[in-house]
Structure formats: C-alpha cells, structure tokens
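Engineer: Attaching a predicted model along with its sequence, questions to come.
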Amino acid sequence: MASFLHPLASRRLFLQGAALAGTSLVLGRQALAAGEAAYTVSPWQGAVPPLQAVDTQGKTWRLDGLKGRAVLLNFWASWCEPCRAEMPTLQQVADLYGSDKLLVLAINFKEHPARAIQFAASTGLSLPILLDPQGQAARAWGIKVFPSTVLVDRQGWPRQRVQGEVDWTGAAAAQWLEALLKQ
C-alpha cells in the first residue's frame, strides 16, 4: 500500500530540512571561527565497498588497483561551501606527499561533468576528479554529509571517515595522515 504526503506536508518537510542544513552550516562556520573542529572523525566500520569511477579525463579508477599507497576519497560538490573551502588544503596535502605515497581522489557528487571541470579550472585544482553523476559511489560508501573523506590505508582498507570541513594542512589531519601512511 503506497502512502502519499500532502503537497504542503512535503514542502514543510523540505523547508525544515533546509533550515536544519543552514543552521548546521552556520554552526560549523561559528565553530571554525572559534577555533573548534567543524568535523567528526570515526573509525570505518563494515565491509569495503567497491569503487569504480571515471574521472574528467575519461580514466577509470578502481580502489583495488591503488594498493601500495594511501588514498583519501573526498566526496564533494561545488554547491557545498565547506567542500569548496577545504579543497585547497587537500590539493596542498596531495602536492606535499606526492601521488606515489598519498593519492587524493576528489569524487564529485551528482553534478554535470562540465560543472566539476569548471570548478577545478577556476580554482587551479589538479587532483583527479572522479564523477559520481547518480550518487552511486556516495551511497555505497555511506556518504550523507558533504564534504566527507574516507582514509584508506596502503593495503586498500578504509580506516577512518571524516565528516565535515577539515584543514588538511593542520595538526589533526597531519596525525591522521602519518598514522595512515604507517599502516
């Protein structure tokens, strides 16, 4: 038996969700301004989902083909202000470690490839940008907050999930990355 929401109830639920999202963004920005973390870190739990995605150059990436180096899977979208704010620090970390040691894959969530390419060009981003036009990769990896980053060790095992905006050049991120590179 199907259940249908009255159009006004559906609109009300949408507006309530939008208000909560806006409040979360404001609170996150206030936390950053106060020097507090605007992110949460949790250990990875569960199986390792497959990852197969095509980047903006047409190259297919598979997680199982990246063993031997640590990987950051960063799920983002250009409409997400915290995503845009953290992206330069992801680029800096990728440049610092080099892709043979730490590979940062920026997985764009449900946007037209032209939009992702335009964002990369306008910001000088040279990270591989993988496309997730239907959101299948994000769903498989349990991503519900943007940005979210999954830290994957050199053996291909996810170790941690970081939800929210992070300064990847900061002390906390340096500890996570050093631990990741040792595993």
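Structural biologist: Everything's here; your move.
Engineer: Please make it C-alpha for all contacts and neighbour counts, starting now.
Structural biologist: Fine.
Engineer: residues touching T56, list them.
Structural biologist: T56 makes contacts with 113, 117, 128-131, as judged by CA atoms under 8 Å, 6 or more residues apart in numbering.
Engineer: Now with 7 Å, please.
Structural biologist: 113, 117, 129-131 (CA atoms under 7 Å, 6 or more residues apart in numbering).
Engineer: Next: A140.
Structural biologist: Applying CA under 7 Å, 6+ apart, we find A140 in contact with P49.
Engineer: And the helices in the protein?
Structural biologist: 7-33, 81-97, 113-123, 136-140, 171-182 (DSSP state H).
Engineer: one more structure, for comparison:
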Amino acid sequence: MNKRTRQLFFIIITSLSIAASATEIEPPFGIRHYEIGQAKNFNLPDIDGENFQLDSTRGKWVFLHFWASWCGPCQEEMPTIQRLAETFDDNMLKIVMINTAEDEDTIFTFLSAINVDVNSLMDMDGLVTEVWKPRGLPTTFLINPEGEVKYQAIGGREWGNPIYINFIKQLVSN
C-alpha cells in the first residue's frame, strides 16, 4: 500500500469508528451496558388473566423489570415507574413488570395499596426469574426493538428523574 492509500484507509476506519460510537448512548449512573444478545422469550399471565409473550414487543424498546412486594427498594420505586409509564406511549416503550414468586392476591393487594396502575406479570413459580437471573431485586433490563438486551440496572431508581427520562427518550428516538 502506498502512503496515500494508507492515509485514506486510516481516515475511513477512523470515520467509521467515530460514527459507530456516536450511535452508542451513554447511560446515566446506575445503568450499565449489558449486551448479552437476544432476550430470552417467555410467556406469563398478567394480573388481569391475559397471557403475555416477550417476543410480542419486537419493534419497540422494552423496560423489563423484576420486583417483589417484600422488597423495600421495589416498594419505593413503584410510583416512579408509574410516572415513567405515564411519560411514554406504549408504542414507544413497553413497560413489562414481572413479580417474582408471589401469588396473585399478594401482587394485587400491594399494587392497590400503593396506588400504582401498571400491569404486572406473575412469575409465581419463579421459572422466568431463574432463566433471566436478575442479580437481586429490583433489576431492570432495557431491550432494544430488535429484541437484544442492551442495558441493566440493579437496585432501586428514581425512574421519574429527568436523568432517566431523558436517557430513555434518547433510546426510543434513536
């Protein structure tokens, strides 16, 4: 390769790497890049008795959230997830809540008591939780429209905070 060809090659490679990194959105503190490939599909009932399949969410970002009523941080962040649900249209961001190993009465009573109107799936036997392996509760995964897990947040968050709202707005508009 002559000098001019090498320079041109270097410019092209540099431009491509800059363009690729520009499309990567940097998450705020507490959310980490977590690229593990395709999201594992599951089928679970919600508290209204309807069946839900994760694969049905293709084409939109998914906020996949594992929680339990006995979990203190889960209790604290539930109202902020409600605000998140009110901020984003269901066609832009699908909020999928999975209660881990509790019965329907416990889930319904808890959500009613804290005045949260976000539907939740019931993983009563804990099998979906075992497959996804959240490292504690609450744990949230953000899945892109192609069905790939991209981000993870372990522990409670103030999801209604503008830092998180703006981050998710960037994701869904990208």
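Structural biologist: Okay, I see it. It should be emphasised that the depicted structure is a prediction, and the values quoted were computed from it without experimental measurement.
Engineer: overall similarity of the pair, as a TM-score.
Structural biologist: Once superposed, chain against chain, the TM-score is 0.77 (TM-score structural alignment, normalised by the length of the second structure); 147 aligned residues with a CA RMSD of 1.9 Å.
Engineer: re earlier: and P49 of the first structure, which of the helices of the first structure is closest to it?
Structural biologist: helix 136-140 (6.0 Å; CA to CA).
Engineer: Of the helices of the first structure, which is nearest P158 of the first structure?
Structural biologist: Taking the helices of the first structure one by one with CA to CA, helix 171-182 is closest: 9.6 Å.
Engineer: What is the equivalent residue in the first structure for S69 of the second structure?
Structural biologist: Aligned counterpart of S69 of the second structure in the first structure: S78 (TM-score structural alignment).
Engineer: how about that match, what does it touch?
Structural biologist: 84, 116, 119.
Engineer: count of neighbours near the second one?
Structural biologist: I take that to be A116 of the first structure. 23 (other CA atoms under 10 Å).
Engineer: leaving aside the residues next to it on the chain, what's closest to the equivalent of it over in the second structure?
Structural biologist: Under the alignment defined by TM-score structural alignment, A116 of the first structure corresponds to I107 in the second structure. Computed as CA to CA, 6 or more residues apart in numbering, the closest residue to I107 of the second structure that is not its neighbour in sequence is S69, at 6.9 Å.
Engineer: One more: F141 of the second structure?
Structural biologist: Q152 (4.5 Å).
Engineer: Okay, S21 of the second structure and N119 of the second structure: tell me how far apart.
Structural biologist: 36 Å (CA to CA, to the nearest Å).
Engineer: Please apply the same query to V128 of the second structure.
Structural biologist: 17 Å.
Engineer: okay, the two: which has more neighbours?
Structural biologist: A direct count of neighbours by other CA under 10 Å for V128 of the second structure and N119 places V128 higher, at 20 against 16.
Engineer: which position in the first structure aligns with that one?
Structural biologist: Taking TM-score structural alignment, the alignment pairs V128 of the second structure with A137 from the first structure.
Engineer: quick one, what contacts the nearest residue to that match once chain neighbours are set aside?
Structural biologist: Spatial nearest neighbour of A137 of the first structure, chain neighbours left out: L51 (6.7 Å); criterion: CA to CA, 6+ apart. L51 of the first structure makes contacts with 62-63, 137, as judged by CA under 7 Å, 6+ apart.
Engineer: please redo it, this time with the cut-off set to 8 Å
Structural biologist: Counted by CA under 8 Å, 6+ apart, L51 of the first structure has contacts 61-64, 137.
Engineer: Select from these the one having the most neighbours.
Structural biologist: Ranked by neighbours (other CA under 10 Å), these are led by A137, which has 21 neighbours.
Engineer: Compare the helices of the first structure and give me the one nearest G156 of the first structure.
Structural biologist: So among those, helix 171-182 is nearest, using CA to CA, at 10.9 Å.
Engineer: Quick check: buried residues in the closest one?
Structural biologist: By 16 or more other CA atoms under 10 Å, the buried positions in helix 171-182 of the first structure come out as 177, 180-181.
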